[in-house]
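Novice: only geometry, no sequence info:
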């Protein structure tokens, strides 16, 4: 069964809706659209692709597609369903910073909300949906302004979650730590060692990093390591033990445990499902 609800605010170019799609759902837009598309996954799994790359989206993820670029999206081949909230919108030039996400040169814009923040993001998407509905039904100036504010709130939440560097300037030592982590994933990345790198005590660095990045060093390091592992599983045939060591895990068992906690699949299953998805999308000859 497929659930579809959508409402538009024509003067804003804002269209918002909610879909619950079954397996096999797929939309292919070879010429893209003339507006931005924002997709929030409530449950299930989806796949979103543009000319630069593709992302797997799961509960708590937000994806942003730019105007004018080919894109494809749909229920992930190995998933039973995909429940999403979405919005299409135009972005005035004076608010363009709201859609300048840091990773859009590598594929669709992508934000993964931590478990503790997902309820707030879901609530914000529901408010956007409801505001668009009321503004469309009533065609009232104040309701249209409320819908516009709801959209801006959602985008601000995404910017904040995507990379705090884009909102507030980072302390040079925090920036150096982040760069060091990216370049030395296989090395000792303990708080004490990273403190040595930038000339701070471990406790001082830990406090400074959390204050500026809004997560602990340990959580940040693991997130970057697992993101790199995910990429290696997708694009290389390296053994899982090799990947584990390359991103800084000495135990393949512990690596698999942390990967499954983060992505709800073992590394082996993730690689298999990703390969199946690529085969399913390959054009028939």
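Specialist: Structure's in. What do you need? As the structure is a computational prediction, the values presented were derived from the model and not from experiment.
Novice: alpha carbons only for contacts and neighbour counts from here, please
Specialist: Noted.
Novice: and the helices in the stretch 51-200 of the chain, which stretches?
Specialist: Here the stretch 51-200 of the chain has its helices, by DSSP state H, counting those that start in this stretch, at 118-138, 141-162, 172-183, 191-198.
Novice: show me what the shortest one is in contact with.
Specialist: Which is helix 191-198. Applying C-alpha atoms under 8 Å, 6 or more residues apart in numbering, the contact partners of helix 191-198 are 173, 176, 177, 201, 202, 203, 205, 206, 217, 218.
Novice: and those residues, which of them are in helices?
Specialist: Among these, the subset assigned to helices under DSSP state H consists of 173, 176, 177, 202, 203, 205, 206, 217, 218.
Novice: would you agree residue 20 is in contact with residue 82?
Specialist: Yes: counting by C-alpha atoms under 8 Å, residue 20 does reach residue 82; the two are 5.7 Å apart.
Novice: so for the two, which sits in the more crowded spot?
Specialist: Ranked by neighbour count (other C-alpha atoms under 10 Å), residue 20 and residue 82 place residue 82 first, with 25 against 20.
Novice: contacting residues for the more buried one?
Specialist: Listed by C-alpha under 8 Å, 6+ apart, the contact partners of residue 82 are 19-23, 41-46, 74-76.
Novice: distance-wise, check it relative to residue 117.
Specialist: Distance of residue 82 to residue 117, computed by C-alpha to C-alpha, to the nearest Å: 20 Å.
Novice: what ranges does this structure have for its strands?
Specialist: Under the criterion DSSP state E, the chain contains strands at 3-9, 14-22, 26-29, 36-44, 46-50, 53-57, 61-65, 71-75, 81-89, 109-112.
Novice: hang on, the earlier thing: among the helices of the stretch 51-200 of the chain, which is nearest residue 53?
Specialist: Of all these, helix 141-162 sits nearest to residue 53, with 17.6 Å by C-alpha to C-alpha.
Novice: mind listing what residue 34 touches?
Specialist: With contacts defined as C-alpha under 8 Å, 6+ apart, the neighbours of residue 34 are 67, 68.
Novice: residue 4 versus residue 34, what's the distance?
Specialist: With C-alpha to C-alpha as the criterion, residue 34 and residue 4 are 22 Å apart.
Novice: and what of residue 209?
Specialist: Distance from residue 209 to residue 4, by C-alpha to C-alpha: 43 Å.
Novice: more neighbours: those two, which one.
Specialist: Of the pair residue 209 and residue 4, residue 209 is the one with more neighbours under other C-alpha under 10 Å, namely 22 against 12.
Novice: let's bring in a second one:
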């Protein structure tokens, strides 16, 4: 069978009532798919390398590395590799039961550029899980695929709702995923490709607070949740979220919540009894 005939049931199994099919293609410019009547499902692609071309009524669009495309169901279209290029991409067909598509712009073809490493890795890994689960067909495979597609759509909707500089987005990701670590501005700046002074200025201009204050806010919010919902004491929680000095932690906590960590935990405990 021609590997490009993935819209036929035999390619990945019967496609009915919300079933998901997905794959990973690496194609030369001879690759072309035409669907003059569209399809009853949605198509999502994510370009890893090279360029693809989409033709929809009245438009011709190109996608390159880091571009996620969402093709609306019922849209007449053709797509393939751009002339003279290769197109390395992952894709999935899915049904309208995944309603998170409503969070994205209402257009026949929507293209979103993913411009930072953490978002790229998150989207790519989600696609990898969709592909493997759709092929393995283990228990709950369809639900697992849908959850990963929803993660991709929600992440793109989040990025669309409040676009920020990719380097600031990456900085926030580094802070949140390594919250308890000791951070140096120069190390963060090196990782996102900015000078320390430029990063500090751009971060405060974009987020409204400094990097240090933003990190403190993340730590204090997490500490409040841990004090409320776990049995760990305030000193343990301080270390968990990255404060080496308890007095500094208590001062920062009081600044945000108006009470000490221990008073906060005691009050929440009584409230939940």
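Specialist: Received, thanks. Worth saying up front: this structure is predicted, and the values here are computed from it rather than measured.
Novice: what does the superposition give as a TM-score?
Specialist: Here the TM-score for the pair of chains, by TM-score structural alignment, normalised by the length of the second structure, is 0.53; 166 aligned residues with a C-alpha RMSD of 3.0 Å.
Novice: that older thread, out of the contacts of residue 82 of the first structure, which end up buried?
Specialist: Among those, those that count as buried by neighbour count (16 or more other C-alpha atoms under 10 Å) are 19-23, 41-46, 74-76.
Novice: between the contacts of helix 191-198 of the first structure, which has the most around it?
Specialist: Of all the contacts of helix 191-198 of the first structure, the highest neighbour tally under other C-alpha under 10 Å goes to residue 217, namely 24 neighbours.
Novice: so it sits right up against residue 206, yeah?
Specialist: Yes: using C-alpha under 8 Å, residue 217 of the first structure is in contact with residue 206, at 6.4 Å.
Novice: quick check, central residue of the second structure?
Specialist: For the second structure, the residue nearest the mean C-alpha position is residue 155 (3.8 Å; C-alpha atoms, centre = their mean).
Novice: map it across to the first structure for me.
Specialist: Aligned counterpart of residue 155 of the second structure in the first structure: residue 157 (TM-score structural alignment).
Novice: what's the burial count for the nearest residue to its match once chain neighbours are set aside?
Specialist: Of all residues not flanking residue 157 of the first structure in the chain, residue 121 sits nearest, at 7.5 Å (C-alpha to C-alpha, 6 or more residues apart in numbering). Residue 121 of the first structure: 20 surrounding residues under other C-alpha under 10 Å.
Novice: before we move on, what about residue 269 of the second structure?
Specialist: If you count neighbours by other C-alpha under 10 Å, residue 269 of the second structure ends up with 14.
Novice: the first structure: which residue goes with that one?
Specialist: Residue correspondence to the first structure (TM-score structural alignment): residue 269 of the second structure is left unmatched.
Novice: where's residue 269 of the second structure relative to residue 263 of the second structure, distance?
Specialist: Using C-alpha to C-alpha, one gets 10 Å for the distance from residue 269 of the second structure to residue 263 of the second structure.
Novice: try residue 152 of the second structure
Specialist: As for residue 152 of the second structure, its distance to residue 263 of the second structure is 40 Å (criterion: C-alpha to C-alpha).
Novice: so which of those two has more stuff around it?
Specialist: Each of residue 152 of the second structure and residue 263 has its neighbours counted (other C-alpha under 10 Å); residue 152 has more, 22 against 13.
Novice: quick one: residues contacting that one.
Specialist: Contacts of residue 152 of the second structure (C-alpha under 8 Å, 6+ apart): 123, 126.
Novice: how does it look with 6 Å?
Specialist: Each residue near residue 152 of the second structure by C-alpha atoms under 6 Å, 6 or more residues apart in numbering is listed here: residue 123.
Novice: and it, how close does it get to residue 70 of the second structure?
Specialist: Residue 152 of the second structure sits at a distance of 11 Å from residue 70 of the second structure (criterion: C-alpha to C-alpha).
Novice: could you give me the residues in the second structure that stretch 224-241 of the first structure aligns onto?
Specialist: Against the second structure, stretch 224-241 of the first structure falls on no residues (TM-score structural alignment).
Novice: number of nearby residues for the counterpart of residue 143 of the first structure in the second structure?
Specialist: Using TM-score structural alignment, the equivalent of residue 143 of the first structure in the second structure is residue 141. A count of nearby residues for residue 141 of the second structure, using other C-alpha under 10 Å, gives 19.
Novice: what do you get for residue 40 of the first structure?
Specialist: By the criterion of other C-alpha under 10 Å, residue 40 of the first structure has 24 neighbours.
Novice: what's the closest non-adjacent residue to whichever residue in the second structure pairs up with it?
Specialist: For residue 40 of the first structure, the aligned residue in the second structure is residue 46 (criterion: TM-score structural alignment). Leaving aside its chain neighbours, residue 46 of the second structure sits nearest to residue 68 (4.4 Å; criterion: C-alpha to C-alpha, 6+ apart).
Novice: got the contact list for the equivalent of the one you found over in the first structure?
Specialist: The alignment partner of residue 68 of the second structure in the first structure, by TM-score structural alignment, is residue 62. Residue 62 of the first structure is in contact with 39, 40, 110, 111, counting by C-alpha under 6 Å, 6+ apart.
Novice: looking at it, the second one is touching residue 84, isn't it?
Specialist: Yes: between residue 40 of the first structure and residue 84 a contact is recorded at 5.5 Å, counting by C-alpha atoms under 6 Å.
Novice: trace residue 14 of the first structure over to the second structure, please.
Specialist: Using TM-score structural alignment, residue 14 of the first structure sits opposite residue 20 in the second structure.
Novice: for that match, which non-adjacent residue is closest in space?
Specialist: Closest residue in space to residue 20 of the second structure, ignoring its immediate chain neighbours: residue 94 at 5.0 Å, by C-alpha to C-alpha, 6+ apart.
Novice: what's the matching residue for the one you found over in the first structure?
Specialist: Counting by TM-score structural alignment, residue 94 of the second structure lines up with residue 89 in the first structure.
Novice: dump the residue contacts of its match.
Specialist: With C-alpha under 6 Å, 6+ apart, residue 89 of the first structure has these contacts: 13, 14, 35, 36.
Novice: show me what residue 121 of the first structure aligns to in the second structure.
Specialist: Aligned by TM-score structural alignment, residue 121 of the first structure pairs with residue 123 of the second structure.
Novice: any idea how far its match is from residue 30 of the second structure?
Specialist: Distance of residue 123 of the second structure to residue 30 of the second structure, given as C-alpha to C-alpha: 27 Å.
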